[in-house]
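**Student:** From the sequence below, what's the structure:
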Amino acid sequence: MKNYKDQNQGRTAVLLATLLPLAIGLASPAMAETASSEVQVIIKQPVTMTKTADLVFGDFATGTSSSIFRIDPRSGLLSQRNGDALALGGTRSVASIEVSGTALMRVQLSTGKRFILIHRDGGTETMRIDRFRFDRRRKTLNADGEQSFNIGGQLRVGANQQPGVYRGSFDVSVDYF
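**Tutor:** The predicted model follows:
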């Protein structure tokens, strides 16, 4: 039995050695062709931003319950959503950003966080600002490659909030789309 098996293995090896060159010859193409393609890349001017105004809510007198105030990014008007704190006036403004880039390109703005905490100068107390809103999140840059955006938000004044000046900052990103 052992001899018979060894003889079959030898025949299989001879058969494979004979057929292998034929298989390699059949695998190569009969005729080769080539084609070329052009490559094009357009580099757009980097988009940049310049802050032209800060988001300023104005002056308040605290109440005994938490209060929420919003500045509308389109009108700049302050509205009270709830609570018994009083808006006393003072300077108010929406944040304003000037965007520059490639003319007639569409851009989109976004904020880095959903909310920020602003801190009292000289203290540890905070207030929350959230619901950042844009007059329009997406705009087309004009023929000069410029466009301005206004940003409003919502201020949460705590019950019996400690008096003082509260400050903070938030990030805005701009991208072509």
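**Student:** Could you use CA atoms for every contact and neighbour count after this?
**Tutor:** Will do.
**Student:** Which parts of the chain are strands?
**Tutor:** Using DSSP state E, the strands of the chain run over 48-53, 59-61, 67-71, 78-82, 86-89, 95-100, 106-111, 115-120, 126-134, 138-140, 146-157, 166-167, 172-176.
**Student:** wait, which of those strands is closest to Glu33?
**Tutor:** Nearest of the strands of the chain to Glu33, taken as Cα to Cα: strand 172-176 at 40.4 Å.
**Student:** please give me the structure for this one as well, since I'd like to look at both together:
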Amino acid sequence: MKKILFVSVMLFAFAMGAYSQSATTTASASAVIIAPLTITVQTNLHFGTVMRSAAAGTVTVSPTDGSRSALGGVTLSALAPLHSRAVFRVDGETGRTYSISLPATDVLISNGTDQMEVNTFTSDPTPTGSIVAGTSTLYVGATLNVDANQASGAYTGTFDVTVNYN
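**Tutor:** Down below sits the predicted model:
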């Protein structure tokens, strides 16, 4: 009988301990709302008018100052249309930074039958930009590869520029 009483008391004691133990804490919930990041083309990239020759060459437009240079068998012309670096407006949350992604592979531009490669895309700023007063300006340049005796014509194509918040 003493054993039954002892076991009963012990079970009751452990059961009471299990019910009397509890703990509570408070956690907070929060959120930060920011303006969406958008990018808009202000000026398209244009290599200007170039004269071909029997030798291949390249034309590069700088994103930093918009200057144009040539190497190899191409001659730069002052005839219209004139060259221009690409200009983008990036809008977002003031004080935030963003990363810039440019084409990593060749982009083809065409006159409808013939093609040329555009590559070595660069930007200013690079590799990140900052939003000041809700906006930022992003400049993009690249290199145009002109084949020997490249066919005449107006060549066009597109390329993607992506920005993401850091």
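**Student:** Any idea what the TM-score comes out to?
**Tutor:** Once superposed, chain against chain, the TM-score is 0.83 (TM-score structural alignment, normalised by the length of the second structure); 149 aligned residues with a Cα RMSD of 1.8 Å.
**Student:** hmm, back to that, so can I have a markdown table of the strands of the first structure showing distance to Asp6 of the first structure?
**Tutor:** Shown next, in a markdown table, are the strands of the first structure (distance: least, Cα to Cα, whole Å):
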| stretch | distance to Asp6 of the first structure |
| --- | --- |
| strand 48-53 | 79 |
| strand 59-61 | 100 |
| strand 67-71 | 92 |
| strand 78-82 | 94 |
| strand 86-89 | 101 |
| strand 95-100 | 82 |
| strand 106-111 | 76 |
| strand 115-120 | 80 |
| strand 126-134 | 83 |
| strand 138-140 | 79 |
| strand 146-157 | 84 |
| strand 166-167 | 90 |
| strand 172-176 | 72 |
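**Student:** These: which one's closest to Glu38 of the first structure?
**Tutor:** Using Cα to Cα, the strands of the first structure put strand 172-176 closest to Glu38 of the first structure, at 25.4 Å.
**Student:** The closest one: average distance to aligned residues in the second structure?
**Tutor:** Here the mean offset of strand 172-176 of the first structure against the second structure after fitting is 0.9 Å, by mean Cα distance after the TM-score superposition for the first structure.
**Student:** related to what we said a few turns ago, need the strands of the first structure in TSV with distance to Leu26 of the first structure and mean neighbour count, can you?
**Tutor:** Shown next, in TSV, are the strands of the first structure (distance: least, Cα to Cα, whole Å; neighbours: other Cα atoms under 10 Å):
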stretch	distance to Leu26 of the first structure	mean neighbour count
strand 48-53	60	13
strand 59-61	87	15
strand 67-71	77	21
strand 78-82	80	15
strand 86-89	88	13
strand 95-100	61	19
strand 106-111	55	17
strand 115-120	68	18
strand 126-134	67	19
strand 138-140	59	18
strand 146-157	63	22
strand 166-167	78	14
strand 172-176	52	14
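**Student:** Quick one: closest of the ones you listed to Ser36 of the first structure.
**Tutor:** Closest among those, using Cα to Cα: strand 172-176, at 31.3 Å.
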